[in-house]
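J.: give me a model of this one.
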Amino acid sequence: MKILIPLDGSAGSLHAVDYVASHRQLFGETPVILLLNVQWKVATGNVKLFINQDTINDYYREQGMLALQPARDVLDAAALPYQYHVSVGTPSDAIAQYACEQGVDQIVMCRQGQGGLQTFLLGSVVTKVLHLAECPVLLVK
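T.: Sure, this is the predicted structure:
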């Protein structure tokens, strides 16, 4: 079974990783775990006039790896193999697209991420993923 766990770097998003690690027997044989962090695109408008693309790409990579590291630590401690990826764009669209491209059997995500004003302004990523994903989505508290 191929499981995608999207992570936004919040403590809440780690609940999905903890759930998969502690309930691995529910997924049959050792699952193929894919960790995904999606960075919001910051290089819009005139930003590229002042910052070169390599610097922007380095920023995305660094921020993505920071968000993924706690999940990687949990899976390393549980001796579960995984792959990780950092993508750039709108989180809900990128999650659904990556799940489709990778042939994911299930998305496991926390029902609440960074939230706050961002959720109010942009809507819930979880709600959008539920509508866009072509595979089952398991929400973890």
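J.: use CA for all of it now, contacts and neighbours both
T.: Will do.
J.: give the burial count for Pro31, as a bare number.
T.: Number of residues near Pro31 (other C-alpha atoms under 10 Å) recorded here: 18.
J.: show me the contacts for Val47.
T.: By C-alpha atoms under 8 Å, 6 or more residues apart in numbering, no residues touch Val47.
J.: quick check: it vs Gln63, distance?
T.: Distance from Val47 to Gln63, counting by C-alpha to C-alpha, to the nearest Å: 18 Å.
J.: before we move on, what about Gly12?
T.: Gly12 is 17 Å from Gln63, by C-alpha to C-alpha.
J.: then Lys141?
T.: Counting by C-alpha to C-alpha - Lys141 and Gln63 are separated by 25 Å.
J.: and these two? Which one has more around it.
T.: Each of Lys141 and Gln63 has its neighbours counted (other C-alpha under 10 Å); Gln63 has more, 17 against 11.
J.: flag every buried residue along the strand or helix carrying that one.
T.: Element membership of Gln63 [criterion: DSSP states H and E] is helix 53-77. The neighbour-count criterion (16 or more other C-alpha atoms under 10 Å) identifies Ile56, Tyr60, Arg61, Gln63, Gly64, Met65, Ala67, Leu68, Pro70, Ala71, Arg72, Leu75 as the buried residues of helix 53-77.
J.: one more to put side by side:
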Amino acid sequence: MFEKILLATDGSETALKAARAAGDLAAKVNGVITLLFVMEPFNEMAYISLPGYELGIDPEKVERFQRESAHAVLERTAEVIKATGAVFSSRYEIGAPPAVIVSVAETESFDVIVIGSRGRGPLASFLLGSVCDRVVHRAHCPVLVIK
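T.: As a prediction, this is how the structure comes out:
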């Protein structure tokens, strides 16, 4: 039933728990995981220079930083999945995380999305993170939320 699993990660501790759960699920059903990390695009307008002050933002350095950050998140998450023995592949996209996650899940016909929730305090622990919440409400397939 859940043989094609999309695991959305941001590298957080909750996302690593989700990776363990996805790996365990995939191992039980002979499923395959696609590990997806989505990074917000660099917003150059947020760094407009003030008169007389040049920020000196180098788009190539920003792109390299994004790639290196994505690689680090994917590697850390991959280690968790490897420990479960599950089969997986990794990918990195740039865009609005909820929209990209939902789009990839739908266009590539995933059976389930696995994603971590997040809690920032006693009250927030009852609430889903904004990315998770948007994915849950927009996804065409079941979403397994891990706390």
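J.: tell me which of the buried residues of helix 53-77 of structure 1 is nearest to Gly113 of structure 1?
T.: Nearest to Gly113 of structure 1 among the buried residues of helix 53-77 of structure 1, counting by C-alpha to C-alpha, is Ala67 at 12.0 Å.
J.: state the distance from the counterpart of that closest one in structure 2 to Ile48 of structure 2.
T.: Residue pairing (TM-score structural alignment): Ala67 of structure 1 is matched to Val73 of structure 2. From Val73 of structure 2 across to Ile48 of structure 2, the span is 29 Å (C-alpha to C-alpha).
J.: same question, Ile101 of structure 2
T.: The gap separating Ile101 of structure 2 from Ile48 of structure 2 is 30 Å, by C-alpha to C-alpha.
J.: show me which of the two is the more surrounded one.
T.: Set side by side, Ile101 of structure 2 and Ile48 show more neighbours around Ile101, with 27 against 13, by other C-alpha under 10 Å.
J.: surely the more buried one is in contact with Thr9?
T.: No: using C-alpha atoms under 8 Å, Ile101 of structure 2 is not in contact with Thr9, being 9.9 Å away.
J.: can you check which residues contact both of these two?
T.: What both Ile101 of structure 2 and Thr9 touch, as defined by C-alpha under 8 Å, 6+ apart, is the set Leu36, Val38.
J.: before we move on, what SS does Leu144 of structure 2 have?
T.: Of the three states, Leu144 of structure 2 takes strand under DSSP: H, G, I helix; E, B strand; the rest coil.
J.: which non-adjacent residue is nearest the aligned partner of it in structure 1?
T.: Leu144 of structure 2 maps onto Leu138 in structure 1 when the alignment is built from TM-score structural alignment. Nearest non-adjacent residue to Leu138 of structure 1, counting by C-alpha to C-alpha, 6 or more residues apart in numbering: Val108, 4.7 Å away.
J.: trace that neighbour over to structure 2, please.
T.: Match for Val108 of structure 1 (TM-score structural alignment): Val114.
J.: how about the strands in structure 2?
T.: 4-9, 32-39, 87-94, 112-116, 143-146 (DSSP state E).
J.: same list (those) but as JSON lines, adding mean neighbour count and distance to Asp133 of structure 2.
T.: Shown next, in JSON lines, are those (neighbours: other C-alpha atoms under 10 Å; distance: least, C-alpha to C-alpha, whole Å):
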{"stretch": "strand 4-9", "mean neighbour count": "25", "distance to Asp133 of structure 2": "13"}
{"stretch": "strand 32-39", "mean neighbour count": "22", "distance to Asp133 of structure 2": "16"}
{"stretch": "strand 87-94", "mean neighbour count": "15", "distance to Asp133 of structure 2": "19"}
{"stretch": "strand 112-116", "mean neighbour count": "26", "distance to Asp133 of structure 2": "10"}
{"stretch": "strand 143-146", "mean neighbour count": "19", "distance to Asp133 of structure 2": "10"}
